[in-house]
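# need a structure here:
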Amino acid sequence: MTTVEEHLNRRRHILLELGFATRRVGDELHGSATISPEMHVPGTDHLRTSVLAIWLDTMGGLLASLVLHPRVPMTLELDVNLFGPAPGSGEVHAVGRTVKAGRSVFVAEIEFSVDDVPIGFGATSFMAAPNPDVQLPRKLSIDMPPRGPRLSLPLAERARCERREPGVAVLPRTEDGLNAAGTVNGGLLALAAEEAVLSLGPSNGLSFLGLRYLQAARVGPVVATAAVRHGVGRVELRDSGQDDRITTLATTRTFER
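This is a model prediction of the structure:
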């Protein structure tokens, strides 16, 4: 049996370095973290939308885990919508709520603010992993303070996500970037999609980032290929080590600089 903790303990997990902590408040899940320059859109002082996607996926997954435990929740879809370019400093606060807890699909909604000013919202859906041998630990990472060192490199560099050419970003499969099922973390796939779009021209980041997870990225590297027209982007993410099978489809909209 493989647990989340076993994967996280193999090497310091990239997502833990973002310093995001969660706690239960009644039926809600609250999360918080301090923005650092390493989380910025390159060349700007704005928080990456993919960082919010990572935290959205984290919070939604924890809410789903409370229902699906000990089965591991798998992300089906997520989207982040911002009212304007995100601030580059301050304290992010997120509030997550369960929208639907059905037999086959779980849906959560999250609202984001920085220093008590609303900046956007998102939603995400999950299903239970089909492999019953992959299970969650008894204790989830809720009501636990952030542990260990914080991000000391720009996020894309830390994740080894490289812009190969305009419109193309490559994300390797690394032990410190896996999810509980041992495949590439869905939040890091959001980062790869964002990098592919940002490589096509300067912007203040993404006003919208939506992802549909079609199948797991098991081998890697994952290649994200983006096309943008009038600010709207479409990104295909393929597992190059698995016959270039498409793993994720992403849709984006950029803030003009």
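
# Could you use CA atoms for every contact and neighbour count after this?
Fine.

# List the contacts of Gly205.
Gly205 makes contact with 41, 46, 48-49, 85, 198, 254-255, according to C-alpha atoms under 8 Å, 6 or more residues apart in numbering.

# Out of those, which sit inside helices?
Residues from the contacts of Gly205 lying in helices, with DSSP state H as the criterion: 49, 198.

# compare with the first, here's sequence two:
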Amino acid sequence: MVTDRGEPPASLIEELGFATRRAGEGLHGTAEVLPAMHVPGAPHLRTSILATWADILTGLLATQVMAPRVPVTLELDVQLYRPAPADGTVEGIAEVVKVGRSVFVAGVAFTSAGGRPLAIANASFMTAPDPGLTLPPALGVELPARKERLAEPFAERAGCRRRRCGVAVLPRSENGLNASGTVNGGLIALVAEEAVLSLAPGDSLCSLGLRYLQPARVGPVVATARLRDGLAQVELRDSGTDRLTGIATARTFSGAHRT
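As a prediction, the model looks like this:
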């Protein structure tokens, strides 16, 4: 299926408008912050979107080492210096940290308007266990921003909803899958963030760390968070298989300011 411009429909992640290009041995990424990317009730870019952009940049670097095998994210964390902006442009520079026999590690430095430091992120990858999963032979690392942009709030667009305080649910959808056919790691970050923010209305996250334990193949993904003194623990389960798919830790800005 293609659009009337001859392009395939944008995936949910592509609607975030992140463009990438080479920057020496690393990668440069940039995107415009839109209101649909804001934390509910607060004029700040979602930390889960920064996590998604970090996953894109570091994942593209990983493909250059692991191709034709598909890299899968093991760990991903984002740490913010200050609440993210409500508008303007966010840029990220990703660089390789380590290339090991089984694990690849890369880091990202994010800046906002005027080159002001915004956040740092790190991610590690391994190859997908299934050797039958391979990357397209012509896959490149320079990706233009798609014209289709996020037109409704990120969580609503993803179908992510808060079931009750401390619990958020994310359905599996065809436009939210990664190269291995499982739920995209950025959307896992979103449901974890939503579970935490349901316990801290109007706040945003100053840190988010994820450990991906099992791929989420069936869904919905259910995130259950506990929050104390601004520090949260999150359990992520694929309810379709009743398996623990990941764990996360997060800290809110209000909690960080109390410490």
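
# want to throw the contacts of Gly205 of the first structure into a markdown table with neighbour count and distance to Val114 of the first structure?
Shown next, in a markdown table, are the contacts of Gly205 of the first structure (neighbours: other C-alpha atoms under 10 Å; distance: C-alpha to C-alpha, whole Å):
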| residue | neighbour count | distance to Val114 of the first structure |
| --- | --- | --- |
| Val41 | 27 | 17 |
| His46 | 20 | 12 |
| Arg48 | 26 | 13 |
| Thr49 | 25 | 13 |
| Pro85 | 22 | 12 |
| Leu198 | 24 | 23 |
| Thr254 | 22 | 20 |
| Phe255 | 15 | 18 |
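
# which of the contacts of Gly205 of the first structure does the second structure keep?
Contacts conserved in the second structure for the contacts of Gly205 of the first structure, counting by both residues aligned by TM-score structural alignment, their matches' C-alpha atoms under 8 Å: 41, 46, 48-49, 85, 198, 254-255.

# which of these sit farthest apart?
Across these, the longest distance by C-alpha to C-alpha is 14.0 Å; it joins Pro85 and Leu198.

# For Ser11 of the second structure, which three-state class applies?
Following DSSP: H, G, I helix; E, B strand; the rest coil, the label given to Ser11 of the second structure is coil.

# That one reaches Gly176, doesn't it?
Yes: with contacts defined as C-alpha atoms under 8 Å, Ser11 of the second structure counts as touching Gly176 at a distance of 6.6 Å.

# Among these two, which residue is more densely surrounded?
Shown here are Ser11 of the second structure and Gly176; by other C-alpha atoms under 10 Å, Gly176 has more neighbours (19 against 15).

# Correct me if wrong: that one contacts Glu14.
No: assessed by C-alpha under 8 Å, Gly176 of the second structure is found out of contact with Glu14, at 9.7 Å.

# Present the contacts of Gly205 of the first structure as CSV; the columns should include distance to Thr183 of the first structure.
Below are these laid out as CSV (distance: C-alpha to C-alpha, whole Å):
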residue, distance to Thr183 of the first structure
Val41, 26
His46, 29
Arg48, 23
Thr49, 22
Pro85, 31
Leu198, 25
Thr254, 28
Phe255, 31
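
# which one of the contacts of Gly205 of the first structure is nearest Gly31 of the first structure?
Set against Gly31 of the first structure, the nearest of the contacts of Gly205 of the first structure by C-alpha to C-alpha is Thr49 (16.2 Å).

# That closest one maps to what in the second structure?
Under the alignment (TM-score structural alignment), Thr49 of the first structure pairs with Thr47 in the second structure.

# I am assuming that match contacts Leu197, so please confirm or correct that.
No: at 11.1 Å, Thr47 of the second structure does not count as touching Leu197 under the criterion of C-alpha under 8 Å.

# nearest residue to Gly92 of the second structure other than its sequence neighbours?
Counting by C-alpha to C-alpha, 6 or more residues apart in numbering, Phe110 is the residue found nearest to Gly92 of the second structure once chain neighbours are left out, at 4.3 Å.

# That neighbour corresponds to which position in the first structure?
Using TM-score structural alignment as the criterion, Phe110 of the second structure maps onto Phe112 of the first structure.

# Spit out the contact partners of its match.
Counting by C-alpha under 8 Å, 6+ apart, Phe112 of the first structure has contacts 92-95, 118-121.

# from these, which single one is nearest Glu157 of the first structure?
Of all these, the one with the least separation from Glu157 of the first structure (C-alpha to C-alpha) is Val92, at 22.2 Å.

# can you count the residues close to that closest one?
Each residue near Val92 of the first structure was counted by other C-alpha under 10 Å, and the total is 21.

# where does it land in three-state SS?
Secondary structure, three-state DSSP: Val92 of the first structure is strand.

# Tell me if I'm right that it and Asp115 touch.
Yes: applying C-alpha under 8 Å as the test, Val92 of the first structure and Asp115 come out as touching, 6.7 Å apart.

# hang on, the earlier thing: and the match of Thr49 of the first structure, how far from Pro9 of the second structure?
Thr47 of the second structure sits 25 Å away from Pro9 of the second structure, going by C-alpha to C-alpha, to the nearest Å.

# and what of Leu74 of the second structure?
Noted for Leu74 of the second structure: a distance of 28 Å to Pro9 of the second structure, by C-alpha to C-alpha.

# between the two, who's got more neighbours?
Higher neighbour count among Leu74 of the second structure and Pro9: Leu74, with 20 against 16, using other C-alpha under 10 Å.

# Need the counterpart of the more buried one in the first structure.
In the first structure, Leu74 of the second structure lands on Leu76 (TM-score structural alignment).

# Can you tell me the element its match falls in?
Assessed by DSSP states H and E, Leu76 of the first structure sits inside strand 73-82.

# just Val234 of the second structure next, same as before
For Val234 of the second structure, the element it lies in under DSSP H and E is strand 231-238.

# Packing partners of that strand?
helix 185-197, strand 221-228, strand 243-252 (3 or more C-alpha pairs under 8 Å, 6 or more residues apart in numbering; DSSP states H and E).

# Could you check the angle the first one makes with strand 221-228?
Think helix 185-197 of the second structure. Here the directions of helix 185-197 of the second structure and strand 221-228 differ by 40 degrees (axes from the mean of the first three to the mean of the last three C-alpha atoms, to 10 degrees).

# Quick one: distance of helix 185-197 of the second structure to the chain centre.
9 Å (C-alpha atoms, centre = their mean, to the nearest Å).

# Now it: buried residues?
For helix 185-197 of the second structure, a neighbour-count test (16 or more other C-alpha atoms under 10 Å) marks 185-197 as buried.

# any idea how far the match of Leu74 of the second structure is from Ala123 of the first structure?
Remark: distance between Leu76 of the first structure and Ala123 of the first structure (C-alpha to C-alpha) = 11 Å.

# Fine by me, thanks again.
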